[in-house]
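> Sequence first, predicted coordinates after that:
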Amino acid sequence: MKHKIIFVLLILRLPLFSQDDFSAKKMFEDGNYILALNEYELLLKTDSTNKEWLHHLAVCYLNTNGDKSRAVSPLEKLLLEVNVKSINYYLMGRAYHYDYNFSSAIENFKMFLRTNPINKELVNSANEHIEYCSNAKELMKYPVDISFENLGKNINSSFDDYYPFVNNDESYIQFNSKRNEFSVEENSGQFKSNVYISNVSLGKYQKAKLLSKKINTEEESEEIVGMNSSGSKSIIYKDDYLLGGELYMAFYDNKSITKIDKFDKSINSKNAEIAACISDDNQKLFFASDRPGGYGGVDLYLCQRLPNGKWSEPNNLGPYVNTYMDEDFPSISSDGKTLYFSSKGHSSMGGYDIFKSKWDPIKSKFSYVQNMGFPINTPEDNLNFRLASDDRFAYVSAVRKEGFGGLDIYRIKFESVEPKYTVIKGLVTKDVNTDSRVDISITDSETYEIYGEYSPNDINSRYIIILPPGKYFIDIDADGFNSISEEIEILDKISFKSEIIKNIHLTSK
């Protein structure tokens, strides 16, 4: 698989192992950091000062999709030694970076560089991470006003669930998962990835199911890596033992796949093509590739649809978007004016951050690039960003404390963007005609705060209430009449309704 979620550290492995830690060593050498982590935790209960075990435990923490800052504790013990190995300063810099202790991270990276290490890749990485930490300090001064909603057990599992894609009206979501279902286990202890789909009913995502076997296989990895805004087309990455990985276009009719076409050689080259997206008018294809001739690493490219229906030769998006580092996961807005993508360059606060670039009609190119900000971006890799049509919600995968394990899928809410409102209106009637005043109170059922108080019109007895999506209690009171108390839910996604008619009838006591 060409695109990895878990980074692999370049480390100086220590050769000292005893027969007691043979299993841990074997798992570690195979890259099965999840199981090796468990083994080293058990081993350290028998000898909490073993330097080799502490070192490898830290490496395991840093190589799994969990709380990477847990590597701080074993590394602190190693840094108390008289002769500290330089690699441990580097690892501590990484651990402090994930722990949001950026000043201490920079200090440890500089300590590592002062030891004059031979490994040039680690030297470059340390310098890059010093810049990441400096960027992070600045970005965290101006956090974006957002909230995270974990999509819950119908979507997320104890395995990695990642790269969410929704269509404009959020009627369904597709994503990838490495769960133990219709998938073989790899040497790393993880399972091959498959594509899943979940439909929305009454505003809620239903239990996710495997997408068609036209895409998913048990022996290889498949991933959704792009989708147009309407959801009529998606881009699928299929791992291949011989070819190394290819991009395909999947076509949908009513959420069912009708056909799958492999992209031609102008897109699927001998190099790595990782992710792609297509514009809603089917005229532009953006994709990521590490082919020669770019600005360094993985770059973003654009193909235009030709009159004969084929794709043009790829054009590099240029130095405004691409850097000497990696750019990935392009996603074009429905109006074609904003390109979202991931990058290790620009002003990243650690690994991949999510950026956006606006189309400049004068220069005829995507130019000004802006970091999407913290906490959308974190010291972790932030790879895929999918904006819903109303610009109030977006979807990401992330490792967070409230998650189910590994990467989970979250729905982000931009608090500064006005929600869609539902108008509730109706007629209030009484079984006995009196002049008693009718009071209607709306309370948020989660916070128990009063949202608003209302009264029907004195002349026609009609009322109107405007509410954003959420759950509420509605209480209706009038002297001499029985009170009414109900719970109502204003749905969003595809279940959103702009207007609800709700008549109220009061009965006398």
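Good, I have the coordinates.
> Could you use CA atoms for every contact and neighbour count after this?
Will do.
> What's the local residue count around the nearest residue to residue 506 once chain neighbours are set aside?
Spatial nearest neighbour of residue 506, excluding adjacent residues (Cα to Cα, 6 or more residues apart in numbering): residue 430 at 4.7 Å. By other Cα atoms under 10 Å, 14 other residues sit near residue 430.
> In this structure residue 430 contacts residue 477, no?
No: Residue 430 is beyond contact range of residue 477, at 11.7 Å (criterion: Cα atoms under 8 Å).
> hold the first one in mind and look at this next one:
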Amino acid sequence: MLFYKYVLIGFLVLFSLSLGAQPKSTLKEEAKAFIATEHYEDAIQTLERSRQLVRSDEESQFLIAVCYYQLNRLEEAQALLASLTTADKSPYPECWLYLGKILHAQQQFAEAAAHYKLYLRTLRPDHPNRPMIIEEIRRCDNGLRLRFHDARAIVENMGAQVNTSGDEFAPVLSPSRSTQLYFSAVRPGNSGGPRDKDTRPDEKFGRFLSDMFYTQLEGGQWQEAKALHSLLNSPQHEHLIGFAGQGQVLLYYQGWNWERGEIFADTFQQSEQRTLTTTPLLAPVRGQNGEQQLFSYNDTLIIFASRKPGGYGGLDLYQTSFRDGRWLAPVNMGPIINSAFDETTPFLARDGKTLYYSTNDSKKSIGGLDVMRTVYLPEAARWSPPVNMGLPINSADDDTHFRLARDGFTGFLASSRKDGLGQRDLYVAYFTKYRQEMEPPTFSFIASPPAAPVASTPVVNQPVPKPPVSVPVAPSPTTNAYTWQTRSSSLNTAVRPTWLVSLAEQAKQFPEDHLVLTCYVPQNLQGALSSELYSALQLLTTYSRTLESNGIKAERIFIRALAHSEQDYQIDAHFAPVATSFSTRSVPVIGVEQAKSPANNALEEALCYKVQVMSVQRSVSDVKLSQRPQLMLEQASSSPYQRFTAGAFSNFAAADNFRRELISTGYRGAYVVPYLYGRRLEKGEAAQYLSSFPDLRNFLGR
């Protein structure tokens, strides 16, 4: 962490002064110079050139232990520091500090706090390090409380093909390819070679500056990272920020240091079309002021970190919106999010209201910068109190640049945790449950006018949509296949079905199965079909609550509303088994009884693909949407969102073609979703059904 770098530099200065009246050790002075420039391996090699320094000089031994710590060689550092603290002479106080750091990194929070307190006792009351050590003790206390929380994810290092002994950070998944990841790195071989603090070439003590890279996922493994084009990477720092212009524009920071640079936009031109200049970002985010940690949402909102005067202290998060053809003045996001510490690396999920960011606020963090989650509450016009994402997303070191993938199960972050290969490594997080915030709703607290933040954003000529033709609807369900069914002439006159209680009792005999409640709505209505489907879903919600009150968990209930060709409203229920093989049973299972009827279509097959068009949280009267074929509105009882889907296909290829058609007509967020026995199948579940439904392999490999 940055604090410990300053502690170490101060320690080196102190010892240099204390040796002023003594014969100087050339080797030690050279080693200190290497440590100050973060060349830890060189520092160790320099000191090891003298056996006497290594064996009997306590200062040299301490310096070697610090280098071991910085190189993630914790066991060697701990053994050397322990030997120094048991020596006859009083050890350097910083030995207790680094022992505390090692224990902190190993998540031994109580033991780490004890060593921090030992170091604290050696400091005079006015010592500048005292407040920072007290904050570390608070972080250990936070860690003690959070380590007993349920793990939400499995976190893995992305491996030596991606990470090095250098510094990898800022992972950004490609907006068009879920198997391609961009990132930035300070590593040997970068453009311009090693440079000193004044950016002059320095082969001995200089450090490389950051370049931009990408890696691809093949056969379940991330491949060797490759640098971006040489006209993007230069001798300066390049830091990849993200994408704009519907994924057609790459945003990146460029500068000789992290405080004075500029943010540019690249439009993925071919090599022979590139020039030596790129287009600056036309937004009130100032790279010249170090404002380079930003996130662009929907081309109309930018959230960024800044040290603007008038903030709450350190880096604060600000937002600026694009309105009426211009960017508004940035606004501080307020004291619920910001603190006297640093808040940085924001990520706004697809729902437009769930914000992730990192902070080192000692009231919330368990060590360094931690990833937090907060949700905007439109009714109260404020953000919810931030919640620490806990272990293993966070660690005792800096955890930043967190972003979720579109699949809702995968996340990426940069972390300096001590099990890594270098300073910061890239990690992938696999969540055990779908992150609902990755559903893109139609309505959000963020207005999104159709504009782009950069002048160079290309205009894509969209094909003119064809006039609607006859819209296919779901065939009338086969009544003799259902045990539970009721009809009504309108939703207002619909009576709560008497069979709900018996349905709940039957469901208890098949505790692993899901229940699917369906409301069929007449196609020929005067109003918009989208509004009627929403009303039907609201009615099914009351029925699902009855099932819950009779002992059926909400996670087992799936409700859906769709149109059919009859004049009455029809409500029915069926079971959706979670296993592909099951014994014959008396209850109706979609895809078994229903599929026998030649009148049924792909929607009633065991495996069906549809295309999600949008997510909503209120009624939508949309004529264009109502004209989509096989329009359906669905909701899992455990989810706050209703999701419109269209089409019904028996194979992934046909569904994917329909998805492209929807995107060309303006539904940019459309994507394919499989349904098994009428229930939505999340991507994380699909692999277990491959043997029975081989076409799912095409869905998983998209």
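It's in. Keep in mind the model is a prediction, meaning the values are calculated, not measured.
> what's the counterpart of residue 296 of the first structure in the second structure?
Mapped onto the second structure by TM-score structural alignment, residue 296 of the first structure lines up with residue 313.
> Starting from the top helix by length along the second structure, tell me the next helix or strand along the chain.
In the second structure, with assignment by DSSP state H, the single longest helix is helix 529-549. Counting by DSSP states H and E, the element after helix 529-549 of the second structure in chain order, helix or strand, is strand 557-564.
> hmm, who's touching stretch 351-365 of the first structure?
With contacts defined as Cα atoms under 8 Å, 6 or more residues apart in numbering, stretch 351-365 of the first structure is touched by 132, 317, 321, 337-345, 366-372, 376-385.
> where's residue 178 of the first structure relative to residue 192 of the first structure, distance?
The gap separating residue 178 of the first structure from residue 192 of the first structure is 6 Å, by Cα to Cα, to the nearest Å.
> Equivalent analysis for residue 20 of the first structure, please.
Distance from residue 20 of the first structure to residue 192 of the first structure, counting by Cα to Cα: 31 Å.
> So residue 33 of the first structure versus residue 308 of the first structure, what's the distance?
Applying Cα to Cα to residue 33 of the first structure and residue 308 of the first structure gives a distance of 50 Å.
> So for those two, which residue has more residues nearby?
Each of residue 33 of the first structure and residue 308 has its neighbours counted (other Cα under 10 Å); residue 33 has more, 24 against 6.
> What does that one correspond to in the second structure?
By TM-score structural alignment, residue 33 of the first structure lines up with residue 40.
> Please apply the same query to residue 210 of the first structure.
By TM-score structural alignment, residue 210 of the first structure lines up with residue 227.
> What's the local residue count around its match?
18.
> same deal with residue 172 of the second structure?
Using other Cα under 10 Å: residue 172 of the second structure sits among 23 other residues.
> What residue in the first structure is paired with it?
In the first structure, residue 172 of the second structure lands on residue 165 (TM-score structural alignment).
> Follow the chain on from the helix or strand hosting its match and name the next helix or strand.
Under the criterion of DSSP H and E, residue 165 of the first structure resides in strand 161-166. Using DSSP H and E, the helix or strand that follows strand 161-166 of the first structure towards the C-terminus is strand 172-177.
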